[in-house]
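Asks: after the sequence you'll find the predicted model.
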Amino acid sequence: MSVYEKIRENVSKKLEQAILCAREKGALAFQEIPSYVLEEPREREHGDLATNLAMLLTKQAKRAPRDIAAIIIDNLDTADTWITSSEIAGPGFINFRLDPAWLTGVIPEISAQGEKYGFVNIGQGEKIQVEFVSANPTGLLHMGNARGAALGDSLASLLAMAGYEVSREFYINDAGNQIHNFALSLEARYLQLMGVEVPFPEAGYHGEDLIYTVKNIIEKDGDQYVRMEEQTRRDILVSYALKEKINDIKETLADFGVFYDVWFSEKSLHESGYIRETMKRLEDKEYIYEKEGALWLKAILPGDEKDEVIVRGNGVPTYFAADIAYHRNKFERGFKKVINIWGADHHGHVARMKGAMQALGYSPDSLQVILMQLVRLIQDGDIVKMSKRSGQYITLRELIDEVGKDAARFFFLLRDPDSTVEFDLDLAKSQSADNPVYYVQYAHARLCSILRQAEEQGFESQLIPGEYQLALLVSAEERDLLKKLADLPGEIVLAAKLTEPHRLARYVLDLAALFHTFYNSQRVLIEDPDLRTARLGLIRSTRQVLANVLKILGVSAPERM
């Protein structure tokens, strides 16, 4: 538990003791302590901590909230709390101001914990799976996949930092109608390139990358498939192409800093009979009925008003049937919570999938779906639409080549998933304070530079300041920076509970801004040895925290720029 969390926990205990004491005196009547909030106010002038406890007691106590707040303050023992003053604000908030000397504990804490600073064990080792990207292996990864990759990977890292046992998973859609169309497309391109005139399938894949794949097959095997039986030829072509596409997906994601624990094949669900067994379970529970020769799943949860076909009239399961079986498999593997990151166009599928999980006996709340809005790529003020290689939209590979992994990931993580991202290519490549990733990385590089200069000048840059030295950090810029460093564990807790890694991107931007403000107003390598030691401790701690958060986001922390 961090210094700041210990202070908040202590103040919470004192607040509860205060109202219990008031009840014993007959000054306050209530049955139970409500679930209240003790947090940092949005506005600095409102103090360091604020609580809504008095307002939540109004109904039980049958008194005005400001009167209750006054009773709480009268009965509050502030010994050992760092509280210097309490005041009633607005309709009945209680604001507290802390002795800024509490901040002196932050630097020793960061020094002791190093890379572990920020870790909070709220997960208690609970198993969570994060499934993200899961693109059809029929083409190249695009901008939407890139956003999902950055979001999913950083969310997994965030949850691990919060004490969960996290597994990253990619679901390979290597079965079903899209693979059938893929096989037909490969066959048509192969025969055309071998001089055989055949029509291209109406629902085929038109990307240039498919032609590259077929050329690779021809270079390897020549014309030996031209006179082969159709289905055998398609099976061979699609087997080769899937292997190539999946390898390309793995390599591209690796270059984007994304590595999976599990690559799960949809085809395995079909071949093992797991889908049929899952449908039988639903049928036995009377959630499935037959109509017009097909099997239908009843709508189960509110928000899903439409029954859905899960096995077609020809006996072939739909994609939804495979998806239900896949999610059942996730829970059977022991995950207490499953998080999916989907495109916003899948919003109608959410209630349906949650309902299917409830029908199978799992809590629908154990499945969380994060919906992600579109990405618009901007260059020279205009939307970029076409990709020379894919024939469709800009690919992840092209994006990495254009702006680099760090800029791409950071730009995607600056906005919450429900917001459309306008990705400015020119800004992402610029080396200026306007570029957020450059701004943050430059702060880290500058911190490293200060520590190198300290070593070159013979100062002990790694010396942990003593309490008397830390007490010298009294300027507003120093206090603001210390407070932000102290905030990290709380930010990790909140971001993990809300599954919002974008909060950390904003945190690290704010931290970089506070450091730059400090750097422009306070010199570090000064003559006074005690203040110099204290400020070097602050520099070292800021560097550590920046590096820790950038690691969660999957962005590098350069030592020189």
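Replies: Great, that's in hand.
Asks: use CA for all of it now, contacts and neighbours both
Replies: Fine.
Asks: which element, helix or strand, includes the most centrally placed residue in the chain?
Replies: Note on the chain: the residue nearest the mean C-alpha position is Leu155, at 2.6 Å, using CA atoms, centre = their mean. Leu155 is part of helix 143-161, with elements assigned from DSSP states H and E.
Asks: which strands and helices sit next to that helix?
Replies: The criterion is 3 or more CA pairs under 8 Å, 6 or more residues apart in numbering; DSSP states H and E, and the helices and strands that helix 143-161 contacts are strand 127-131, strand 165-172, strand 337-343, strand 375-379, helix 396-403, helix 405-413, helix 476-498, helix 529-553.
Asks: can I get these in TSV with mean neighbour count?
Replies: As requested, those are exported to TSV (neighbours: other CA atoms under 10 Å):
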stretch	mean neighbour count
strand 127-131	23
strand 165-172	20
strand 337-343	21
strand 375-379	17
helix 396-403	18
helix 405-413	23
helix 476-498	20
helix 529-553	22
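Asks: about what we covered before: excluding sequence neighbours, find me the nearest residue to the residue nearest to the centre of the chain.
Replies: Closest residue in space to Leu155, ignoring its immediate chain neighbours: Pro501 at 5.6 Å, by CA to CA, 6 or more residues apart in numbering.
Asks: wouldn't that neighbour be in contact with Leu158 here?
Replies: Yes - Pro501 is within contact range of Leu158, at 6.7 Å (criterion: CA atoms under 8 Å).
Asks: one more to weigh against that first structure:
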Amino acid sequence: MHAPLIQALREAVAACGEDGSLPGASAPEAILLEQPRDRAHGDLATNLAMQLARPLRRPPRAIAEAVVAHLTPPPGIEAVTIAGPGFINFRLAPAYWWDRLCALHDAGERLGRHDGPPLGRVLVEFVSANPTGPMHIGHGRGAVVGDVLARLLEAAGYTVEREYYVNDAGNQVRTLARSIWIRLRQLTGEAVELPEDGYPGEYVREIAEAWRAAHGDALASAPEGEAIEALGPFGVAQMLERIRADLDRLGIRFDRWFSERTLVESGAVPARLAELEAAGHLAPGDGGAKVLATSRHGDDKDRVVVKSNGELTYFATDIAYHADKLARGYDRLINVWGADHHGYVARVKAALAMLGGDPERLEVVLVQMVNLMRDGVPVKMSKRAGAFVTLAEVVEEVGADATRFFFLQRRADAMLDFDLELAKRESNDNPVYYVQYAHARVRSLFRLAKERGYPLPGDDPPVHRLTEPEELDLIQRLEAFPPLVRGAAEAAEPHRLVHYLTELAGALHAYYYKHRILGDDPELATARLYLMEAVRRVVAEGLSLLGVSAPDRM
């Protein structure tokens, strides 16, 4: 309805200009149609009159009256009214919504999914947690945000690849190797303390035990350099195995695990720096350091890429990594980063611009921290991790469905409270239970209808019997699902889907309690079952995009 109605409004404005009722009137480039906050005002509304008020120097209500007088509404519009200072409201005829309900059923498995040619290639890089410790709930939130965003992009018509950047080079790996070595020496009876910068978690001891079981104790007495050389790759491999297991529990997969170490060993980092230097973007810094002039491209200051001792900074490696991404020809590059990386965005975009790439191809979704609670009380740290509760502990306690759903309840860049007891509760207070129960409730209705001999919906359902306001409201909510999927994908805001499903489930439950679905009128019961099945399909598809199960019984 949006396209034909917008065209009709354009034609009405043009007619006003032509006959002099609004001299000089021409429609703005964008005409917005939105659902009114109060459904009593109609199904769609436009602020077109307000948009035209300044250029025409006329009161918006007078403009609205002129536009409505010249408007030929497209089929399906039942009423056009003017509200407040000049909003034009439209009410759609029930027959329009009945047709849309049938179209939702006809969409089948393609419900909410793009049917045309692919819109482009997208690389979503997410998680990318250092393989030096267990995944914590902050990593988990980023993992779910990235995974659901990738699912939404696929549904919206993009070809998507998922990538995990493995930070398996640099100081943090040496620190992990040294920590394992200290634990190995302790296991052999040596009285040696873990250094202040070492990793204290119980997982380090477990890795040392794994090495000892596979290779014995010889490395405990080896020189430190030799021990670190051997234990670094071993420790990373052990941690990646655990990270993969954590992600598997959440149903998260990757198409590629991109190794920083291979990037460094390939010579790509000095090659990209040489390109930047040849183009005049590198300048000498203090003590022989090299500085990239990122401030020329929107960063707040220039950034060191080579330290005075000749060691490369993390930023230097990230430049080479993002240059590699650009060279692979993606239309969109999406990074899901922790909120502590907010200051990093401008420098990476600046480096891409200096390398001749389009910095706007890079989009960064920042993910805020998670406050883990138990009945409103902050949860203490984990012994195994050493400083935090692990993602594995949370998933084990509340399950993958609740974990995924709870992580998406707020915008990614907003702090999130995650209450473990609420996530386990089987009541309407638990949002994931509330939405899943909507699906199970409809399945239960169909089982009951079959048992009682009600005629189930067929090829020609009696949709004309759906005349209650709550029934038409449910259809409108279902109709909003496909554009919601597209909008959430384009805006990189997967939380929109959680909010939508929660509201849809609420509307279903309210309808169920207000109206008897399996009543004395078999035809009406068939129509209402047809509506309920459409709601179930949308809930099931929405939960699928969230990576959450849709149970038939609860």
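Replies: Cool, got the structure. Remember, it's a predicted structure, so these values are computed and weren't measured experimentally.
Asks: next, the angle from the helix holding Leu155 of the first structure to strand 127-131.
Replies: Relative orientation of helix 143-161 of the first structure versus strand 127-131 (axes from the mean of the first three to the mean of the last three CA atoms, to 10 degrees): 170 degrees.
Asks: orientation of helix 143-161 of the first structure relative to strand 165-172 in degrees?
Replies: Between helix 143-161 of the first structure and strand 165-172, the angle comes out at 160 degrees (the same axes, to 10 degrees).
Asks: which residues does helix 143-161 of the first structure contact?
Replies: Residues external to helix 143-161 of the first structure that are found in contact with it (CA atoms under 8 Å, 6 or more residues apart in numbering): 118-121, 123, 130-133, 135, 165-168, 253, 258, 341-343, 372, 374-375, 393-396, 399, 409, 412-413, 417, 492, 495-496, 499-501, 552-554.
Asks: let's go with 6 Å and repeat that
Replies: Contacting residues not belonging to helix 143-161 of the first structure are listed as 119, 132-133, 166, 396, 409, 412, 496, 501, 552-553 [CA atoms under 6 Å, 6 or more residues apart in numbering].
Asks: that one aligns to what range in the second structure?
Replies: For helix 143-161 of the first structure, the aligned range in the second structure is residues 137-155, judged by TM-score structural alignment.
Asks: the matching stretch vs the first structure, average offset?
Replies: When the first structure is overlaid, stretch 137-155 of the second structure sits 0.9 Å from its aligned residues on average, using mean CA distance after the TM-score superposition for the first structure.
Asks: off-centre distance for that stretch?
Replies: Stretch 137-155 of the second structure has its C-alpha centroid displaced from the chain centroid by 5 Å (CA atoms, centre = their mean, to the nearest Å).
Asks: in the second structure, which spans are strands?
Replies: Along the second structure, the stretches classed as strands by DSSP state E are 44-46, 77-83, 87-92, 121-125, 159-166, 256-259, 282-284, 290-292, 303-306, 332-338, 362-367, 370-374, 377-378, 416-419.
Asks: for Arg347 of the second structure, which of these is the nearest?
Replies: Taking CA to CA as the measure, the strands of the second structure were each checked against Arg347 of the second structure, and strand 303-306 came out nearest at 7.6 Å.
Asks: where in the first structure does that closest one fall?
Replies: Alignment note (TM-score structural alignment): strand 303-306 of the second structure is matched to residues 308-311 of the first structure.
Asks: identify the residues contacting that stretch?
Replies: The contact list for stretch 308-311 of the first structure, computed with CA under 6 Å, 6+ apart, reads 294-297, 317-318, 321.
Asks: out of the residues you listed, who's the most crowded?
Replies: In terms of neighbours by other CA atoms under 10 Å, the contacts of stretch 308-311 of the first structure top out with Leu297 at 25 neighbours.
Asks: what is the neighbour count of the closest residue to that one other than its chain neighbours?
Replies: Counting by CA to CA, 6+ apart, Leu297 of the first structure lies nearest to Ile288, which is 4.7 Å off, once chain neighbours are set aside. For Ile288 of the first structure, the tally of surrounding residues (other CA under 10 Å) stands at 22.
Asks: corresponding residue for Ile288 of the first structure in the second structure?
Replies: So Ile288 of the first structure corresponds to Leu282, using TM-score structural alignment.
Asks: its match contacts Leu292, correct?
Replies: Yes - Leu282 of the second structure is within contact range of Leu292, at 4.7 Å (criterion: CA atoms under 6 Å).
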